[in-house]
Each structure stands twice: as structure tokens, then as C-alpha cells.
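Visitor: build me a model:
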Amino acid sequence: MADYERQKMNAAVEAARYVKDGMIIGLGTGTTSYYLIRELGRRVKEKGLHITAVCTSKRTEELARENGLSITDSIQSNIDLTIDGADQINLYGTLIKGGGGALLREKIVAYNSREMYVIVDSRKIETEHFGTFPLPVEIVPFLHMKTVENLKNFCKKTDLRRTDKGEIFVTDNGNYIADMHMERIEDPVDLEQSLKSIPGVVEVGLFNGIAKRIFEGTENGCNIYKITQKGIEKEETYFDH
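Guide: The predicted model follows:
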């Protein structure tokens, strides 16, 4: 059985090598980002690395503080580098994000970054059926069920996300999330534009043309892909000896 946690850790550790002293770093939300924050915290403590972090969720901010990172939510220049996970990636480098409920802040941070790198395990690059992971859409609470109904015109089923206790999941921005179930997303650019035209939709968990590199963890290292206009291309393979 594949060790996906080890894969996540290897991807995060390799991507962390690109973080340099003095950088402003965007930190994503989710299980893979946990390993990144832990590695950056180790380098701050042991190597004297000086960085400032912009966090995409309250959970990430708490974890960053626990690991000794400096935090800000007010910057004058662009973020140097954002490193974040993804729920699914197609062969052209489009991401589905938002499984952790932080897609709006994640997109704001990524958009305002000079570069975005993605850290994932070996399950996340989808070669044939991109869109099988439910697409998260952040919506405002006002008349939210009407917004959910309108989203259903684009998929076979839409669920309002709930917590383990059955309560409506509320984002850090005070909004709700609708998860759209599709068989496949053929044109993510057109779909994103169509969904964002619906009143009540705040943001869509499709990241088109934003990411520059993918770090796909393996159990003994990491595959690194660059994202070009032609799609994703393997750049190198790193082995952890």
C-alpha cells in the first residue's frame, strides 16, 4: 500500500528548498501544507532562515505561529512564492482546490504571488477524468439555497458542505461552500467564468494558469514538473537517499 503521508512530506520538503532568506511566503491550507510549515519551522530554528508568511486560513496561521514563523496579513509588494496543495490537477496544470475550505484566501494569495508551487502526493494528477473530485464553490449565506439550485444547472449534484456534526460549514470569511459533483470538467476556464457570473458565488475552486511548478511526492523522493503553455512537463526527479 502506498504511503501517501510520506509522499506529502517528500513533496513539501523538496519545495521548501526553494524558499530563500528574506522571502515573503504564501502558505496554503491542508494536510500537505502541514509538512511544509513544519519543515520551514525547522529551518527557521536550526538554520536561522528569516521569512515572513501570509497564511490562507486561521488553522494555517496557528500552525505557522507554533512553528516559529513570522506572520503578516498586510504587504506592500507581491508575495515572492506561494506553496500550496491541490485536490486534483489536470495535464495542463489547472487545479481544483478548496477541499480544506480555504479556496477564497488561497486564490487571493496565489494571485498576488510572483510564483505558485503545488505540493501533492501521487494521487492528485489526473490524466483522464479531471473533475471527479467535487468542485468547491464559495457562496454567500444570503439566499444560499437558491445559489445552490443555480449551481445544479452545471453538474449532476451539488451539496452544501457540512461539518461532522451536521452543521453548515462556515469559512473563515463567514461564507458557505457548495461542492459540485461532476463526471468530468472539459473546459475549466469557461466553467469558472460561467459559475462566477451567478449572483451569490464568491469564488470558484478552479485555479487556471496560476501554478508554475508541481512537486509530486513519491515514497523515496519527488517528481518536479514545470507548467508551460503546452501543459505539465517533467523537469527533474529527486531521490531522497
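Visitor: C-alpha from now on. contacts and neighbour counts both.
Guide: Will do.
Visitor: so which residues of the chain form helices?
Guide: Remark: helices assigned in the chain by DSSP state H are 4-16, 31-47, 58-66, 103-111, 144-151, 188-196.
Visitor: now do the fifth one: distance to the chain's middle.
Guide: In other words, helix 144-151. On the basis of C-alpha atoms, centre = their mean, to the nearest Å, the separation between the geometric centre of helix 144-151 and that of its chain is 24 Å.
Visitor: what residues does it touch?
Guide: With C-alpha atoms under 8 Å, 6 or more residues apart in numbering as the contact definition, helix 144-151 has outside contacts at 139, 158-160, 176, 178, 180, 195, 198-201.
Visitor: rebuild these as TSV, extending it with distance to residue 215 and neighbour count.
Guide: What follows is the contacts of helix 144-151, written out as TSV (distance: C-alpha to C-alpha, whole Å; neighbours: other C-alpha atoms under 10 Å):
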residue	distance to residue 215	neighbour count
139	30	25
158	31	22
159	31	16
160	31	17
176	30	24
178	28	24
180	26	22
195	29	19
198	34	13
199	36	12
200	34	20
201	31	23
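Visitor: and the two most separated of those residues?
Guide: Farthest pair in the contacts of helix 144-151 (C-alpha to C-alpha) is 159 and 199. Separation: 17.8 Å.
Visitor: Proceed likewise with the subsequent sequence, for comparison:
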Amino acid sequence: MTGELSPIDKAKFVAAKRAADFVENGMRVGLGTGSTAAWLVRCLGERVREEGLTFRGVPTSTRTAELARDVGIEVVTLDEARWLDVTIDGADEFDAELNLIKGGGGALLQEKIVATASDRMIVIADAAKEVETLGAFPLPVEVIPFGRTASQALIEEALVSMDVMGRQTTLRMNGDTPYVTDEGNHILDLHLSRIGNARQLAMVLNQIPGVVENGLFIDICDQVVVGYGDGRVEVRDINAGTVSEGRLDFAEDDNLFRDLGD
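Guide: Just a heads-up that it's a prediction; the model follows:
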């Protein structure tokens, strides 16, 4: 099956496969949301079945929870786990300081809560997610439905004084109706092109009434596992200042992800 994957999917696969090695018996592990995180969940499920790995997973969305249960991972809530050893999740963008934009999958609120309730956050991504400056990917902002248009107007007003290149905001849709998060909220996507001061923008956005959380993850990520389409994988540790490289060989008959639709 892996022989049929696109280079980007191969890159996601090797990043997920390498990151799965960080999980040890007895750990409490935050499980991210999105296509790359779904590969991780399948890889961990394989370790559960083949190695007898035992750990408790805290999913960041209902769809991650369903997939985790399907592959045999014990699922618990964050309240039950209380604190996590590690969270492993994808990202829509990351920069050299491992600051992130997340929320393309619509789960940014749970993702940020889980990540910050962890001793360590590891991001898994294909090499295309690395950027010099954040902002090319639209920045998700979760808002409550009540007064959403007022919140959107306040966000647009605040962007005038921010160091950004674009200021267009759009309501994320699911067909003909607004997209609804697991918490019953809506998402505004901010098309900024470039974010000059991500830390400042994150603070300003969260002060706006109606805003629940934004998709800027600043000083949260500790390591990034970068996958490449040729099987190379790179682990960067922002705290230790180290970079390690390796390679994962594909098994052409690997059917680990044959049912994965994400």
C-alpha cells in the first residue's frame, strides 16, 4: 500500500512512524487531529497489536477518538489523565523556532488545551509545512456563535494595527452551513499571508470578546519530526538545539492505512 502513496503521504507516514517510537509503556499521550495525526494513531495501534504496547491516549477530537478505539488504543479524557507525558500532533505551518499554525482540521481548542497540559509536545509534519514566516496558511480563530459577526468585525478592526500582509476574514463552512467544532463553536479563517509578530497577534486576538482561542501555538512545541517523500526523517529538538536524521524503508505490502480516509 505504501508503494501507492504520493510523496507527501509518504512524508507524513515516515514522520508518524518515527514519532510513534517516542511512546513508551505506561505513558499518557495526547493524540492530535488531522491527516498526519491519523497516520500516527494507526502506527501506535500497530505497536499495540504487535508489541503489546500499553498506554492511555487522550484524543483532541471525536474523530481521533473513534480512530484510536478502532485500532485498539485505550482512550481516556484529559480530566481522567490529569496530565500528559507527551502530545503528538500535526501542524499546518511551523517556523524555525517551532512556532505553529494549527486548526486546519477544526480542533484547535482541544489541541491547544491538550498540548499545554503535556510535559512535551512533538509535531509531525511533511517538509512542505516548514515556512520562514508564519501566515501563508489561513489562521483559524474559534469564536462562539452568539455575536459572531460582531466578533468578526472586531477582529478585522484589530488586524489594521497588526504586522500582517492581508486582512481578509472568512467564516469556515461545511457545505451550505457554518462549520461547527466539537464544542459547538464556529471558525473564522484569517487570510494574513504573512504574520510579522505572531506572539503579539495571538495575545490581541484572545482579548476580543467572542473569541475562544486562536490557532497560533507559540512556545508550546518542543520537537518536530519532519518527513520527506524519499523516506528520510529528521528530528529537531528546539530545547537541546539538536538535529538527528534517519531513513525509513517502505514495505510495499504494508496495508496499515488501507482503511484510512483522512
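Visitor: and the TM-score between them?
Guide: Taking TM-score structural alignment, normalised by the length of structure 1 as the basis, the two superposed chains have a TM-score of 0.94; 236 aligned residues with a C-alpha RMSD of 1.5 Å.
Visitor: mind telling me what residue 117 of structure 2 corresponds to in structure 1?
Guide: Using TM-score structural alignment, the equivalent of residue 117 of structure 2 in structure 1 is residue 112.
Visitor: how many residues are close by residue 203 of structure 2?
Guide: Residues lying near residue 203 of structure 2 (other C-alpha atoms under 10 Å) number 13.
Visitor: then residue 126 of structure 1?
Guide: 15.
Visitor: now it, nearest residue through space, not along the chain?
Guide: Spatial nearest neighbour of residue 126 of structure 1, chain neighbours left out: residue 90 (5.3 Å); criterion: C-alpha to C-alpha, 6 or more residues apart in numbering.
Visitor: follow-up on the earlier one: need the helices of structure 1 in JSON lines with distance to residue 217 of structure 1, can you?
Guide: As requested, the helices of structure 1 are exported to JSON lines (distance: least, C-alpha to C-alpha, whole Å):
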{"stretch": "helix 4-16", "distance to residue 217 of structure 1": "4"}
{"stretch": "helix 31-47", "distance to residue 217 of structure 1": "10"}
{"stretch": "helix 58-66", "distance to residue 217 of structure 1": "21"}
{"stretch": "helix 103-111", "distance to residue 217 of structure 1": "21"}
{"stretch": "helix 144-151", "distance to residue 217 of structure 1": "34"}
{"stretch": "helix 188-196", "distance to residue 217 of structure 1": "25"}
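Visitor: surely the match of residue 117 of structure 2 touches residue 76?
Guide: No: if you go by C-alpha atoms under 8 Å, residue 112 of structure 1 and residue 76 don't touch, sitting 10.8 Å apart.
Visitor: so for the two, which sits in the more crowded spot?
Guide: residue 112 (16 against 5).
Visitor: quick one: the residue nearest to that one when sequence neighbours are not counted from residue 114 of structure 1, how far?
Guide: Leaving aside its chain neighbours, residue 112 of structure 1 sits nearest to residue 78 (5.6 Å; criterion: C-alpha to C-alpha, 6+ apart). The spacing between residue 78 of structure 1 and residue 114 of structure 1, counted by C-alpha to C-alpha, to the nearest Å, is 6 Å.
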